[in-house]
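*Asks:* missing the sequence, but the structure's below:
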């Protein structure tokens, strides 16, 4: 059977699959933070197949530089080296010697080329999928951003690192938390000394427990929660005041960042929220989130934001779908 390899490699999981006649088959998932290199994981997957793949597209959670990606949020647990992969390493495992590595949210954007109504849940707007530019933002292990543009020649996915734009405190209380955050994760400060940080540093599963620690440190309170799931659960159930403060900061800034990106990219085809934090916790997209998402300053720009459709994208395979669509539609 002729087949192509697709992969979705994030900070937590590495997912590998075959594509045959447009269908994704035989998906296997491995931990990314493994003592095996990424090329070893891919080689092992291919060895279990009857033939080599014809071509390969690999989506990875990091910026692509000269055909290579070093993951932003995944290290080998033994060596401490950040996991990385190069196109030529993957190409050598294919029959055609053809492989592409793309940013994971370029793949996420490609997935929007074939998104179906049953895969999404409307959060704002009439819930109907419309033509036009589509923005996908994923608060998960990191904060991914991608855009799908419909041109006269077909679809084009536009990769970006929107998760690394800056955010700043919006109140005296937030300033105290941001200052405490600077002591916890100083390398994410955009300029030192400053209270401006990479958005991903706070608005992600990796950043949430650090943001909670900062909220606790800002008032001299001991930190009792040590992971994102715990912070989210405590905030939802009202078990911790500082978890509540953390989630309020998280929602306000996430809403502002996504709203800014949506208006910048003229996302008339909709804004799609993905990633583990989003899909497992849809309750965070409440009035507080949309208050800042729709805050556009002058009335016509607030109306432009509130007129955008927002969806929760609930297909966990979007990375693999996007890699397959990049094979089908990409250059």
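*Replies:* Good, I have the coordinates. Because the structure is a prediction, the values reported are computed rather than measured.

*Asks:* C-alpha from now on. contacts and neighbour counts both.
*Replies:* Noted.

*Asks:* which residue ranges form the helices in the stretch 51-200 of the chain?
*Replies:* Ranges of helices within the stretch 51-200 of the chain are 87-91, 104-111, 172-184, 199-202, based on DSSP state H, counting those that start in this stretch.

*Asks:* out of those, which is the most enclosed?
*Replies:* Across the helices of the stretch 51-200 of the chain, the average number of neighbours (mean count of other CA atoms under 10 Å) peaks for helix 104-111, which reaches a mean of 31.

*Asks:* so residue 99 touches residue 85, yeah?
*Replies:* No. Counting by CA atoms under 8 Å, residue 99 does not reach residue 85; the two are 11.5 Å apart.

*Asks:* more neighbours: which of those two?
*Replies:* The residue with more neighbours, out of residue 99 and residue 85 and counting by other CA atoms under 10 Å, is residue 99; that gives 25 against 19.

*Asks:* the more buried one and residue 326, how far apart?
*Replies:* Noted for residue 99: a distance of 11 Å to residue 326, by CA to CA, to the nearest Å.

*Asks:* overlap in contacts, these two.
*Replies:* Overlap of the contact sets of residue 99 and residue 326 (by CA atoms under 8 Å, 6 or more residues apart in numbering) consists of residue 57.

*Asks:* correct me, but residue 324 touches residue 20?
*Replies:* No. Using CA under 8 Å, residue 324 and residue 20 do not qualify as a contacting pair, with a distance of 9.6 Å.

*Asks:* okay, pairing it with this:
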């Protein structure tokens, strides 16, 4: 039996979970705690709060923290929407030097698909998942996250994060190109990218363009303007299609992230499904790919814990 510590650190809140890993690789969540990220002035201060909750970091056999942004060497990340960076090389102590590893938050979401975290995922689109096929995860929240998980020789699970939320988004037709022009002017950017289109802020921008009113994402969803929701669903289906094709996700696609978790109707509709399968060359392949919506807010913890168990060679 091993003990692992997992975390999912975000701009608003940070979740921590203590897990045990059985000799057969079975993960069991023992307890969780959650803190507002902004209440801590540094990463070290955030970790120190664990002791206040009776969590001994020194007792962890391995620890993996999921963080937003591109992780470098498993020890450094500059996170969007957080006022401090994380640099394990600059911190003293065996926990930071030997026990802890950082991974991208959507890498954790991808690994979570190998755990009980997705047991209750809601089917959004029918299909037939290919056993051993690549599984894609995409999620709109503050930005647009992507990752994929695949079997690597000799049967070990490998998760690959992507920063496709920063790739130029595709717009089709005069109406969408006019919206693209609005975004370039409104945001002062040379081109619009996934993070500003398929995200909570993107939902607000679509509403502002079509309705002429500035609202927070929750307010847009509550108001429920049919045209706004249709545009967002179409863009979300397009983003999911692009990533499914990029990684040939024959194992299926999981939609994660707070936007759809709070508003499942944004992806559980025919606009999203029909947009997903549009392709001059691979429409038949896309039609076979199943899609699920994962609303489990603790799935990032499960994915990070799975990675920690991998480090201990307790899971594949």
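*Replies:* Okay, I see it. Here the structure is a predicted model, which means the values were calculated and not measured.

*Asks:* so which of the helices of the stretch 51-200 of the first structure comes closest to residue 272 of the first structure?
*Replies:* Distances from residue 272 of the first structure to each of the helices of the stretch 51-200 of the first structure were compared by CA to CA, and the smallest falls on helix 104-111, at 9.4 Å.

*Asks:* packing partners for the closest one?
*Replies:* Contacts defined by 3 or more CA pairs under 8 Å, 6 or more residues apart in numbering; DSSP states H and E place helix 104-111 of the first structure against strand 55-60, strand 134-139, strand 143-151, strand 154-160, helix 318-329.

*Asks:* CSV for the ones you listed, including distance to residue 238 of the first structure and mean neighbour count?
*Replies:* Formatted as CSV, those follow (distance: least, CA to CA, whole Å; neighbours: other CA atoms under 10 Å):
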stretch, distance to residue 238 of the first structure, mean neighbour count
strand 55-60, 36, 26
strand 134-139, 22, 27
strand 143-151, 26, 24
strand 154-160, 36, 19
helix 318-329, 33, 25
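
*Asks:* could I get these as JSON lines with distance to residue 311 of the first structure?
*Replies:* Formatted as JSON lines, the entries for those read as follows, by distance: least, CA to CA, whole Å:
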{"stretch": "strand 55-60", "distance to residue 311 of the first structure": "22"}
{"stretch": "strand 134-139", "distance to residue 311 of the first structure": "9"}
{"stretch": "strand 143-151", "distance to residue 311 of the first structure": "14"}
{"stretch": "strand 154-160", "distance to residue 311 of the first structure": "18"}
{"stretch": "helix 318-329", "distance to residue 311 of the first structure": "14"}
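
*Asks:* for residue 108 of the first structure, find the nearest of the ones you listed.
*Replies:* Taking CA to CA, helix 318-329 is the member of those nearest to residue 108 of the first structure, at 5.3 Å.

*Asks:* the closest one vs the second structure, average distance?
*Replies:* Using mean CA distance after the TM-score superposition for the first structure, helix 318-329 of the first structure ends up 0.7 Å from its aligned counterpart in the second structure, as a mean over the superposed pairs.

*Asks:* so where is that helix in the second structure?
*Replies:* When the second structure is aligned by TM-score structural alignment, the counterpart of helix 318-329 of the first structure is residues 299-310.

*Asks:* identify the residues contacting that stretch?
*Replies:* Contacts of stretch 299-310 of the second structure (CA under 8 Å, 6+ apart): 4-8, 15-17, 19, 21, 25, 27, 62-66, 103, 105-115, 117-118, 315-316.

*Asks:* got the helices of the stretch 51-200 of the first structure as JSON lines, with distance to residue 276 of the first structure columns?
*Replies:* Formatted as JSON lines, the entries for the helices of the stretch 51-200 of the first structure read as follows, by distance: least, CA to CA, whole Å:
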{"stretch": "helix 87-91", "distance to residue 276 of the first structure": "27"}
{"stretch": "helix 104-111", "distance to residue 276 of the first structure": "13"}
{"stretch": "helix 172-184", "distance to residue 276 of the first structure": "23"}
{"stretch": "helix 199-202", "distance to residue 276 of the first structure": "14"}
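
*Asks:* please tell me I have it right and residue 209 of the second structure contacts residue 179.
*Replies:* Yes. Contact between residue 209 of the second structure and residue 179 holds when scored by CA under 8 Å: they sit 7.1 Å apart.

*Asks:* average offset of stretch 83-90 of the first structure relative to the second structure?
*Replies:* Here the mean offset of stretch 83-90 of the first structure against the second structure after fitting is 3.2 Å, by mean CA distance after the TM-score superposition for the first structure.

*Asks:* quick one: the nearest residue to residue 101 of the second structure once chain neighbours are set aside and residue 18 of the second structure, what's the gap?
*Replies:* Distances taken as CA to CA, 6 or more residues apart in numbering put residue 64 closest to residue 101 of the second structure, at 4.8 Å, once the chain neighbours are dropped. As defined by CA to CA, residue 64 of the second structure lies at a distance of 11 Å from residue 18 of the second structure.
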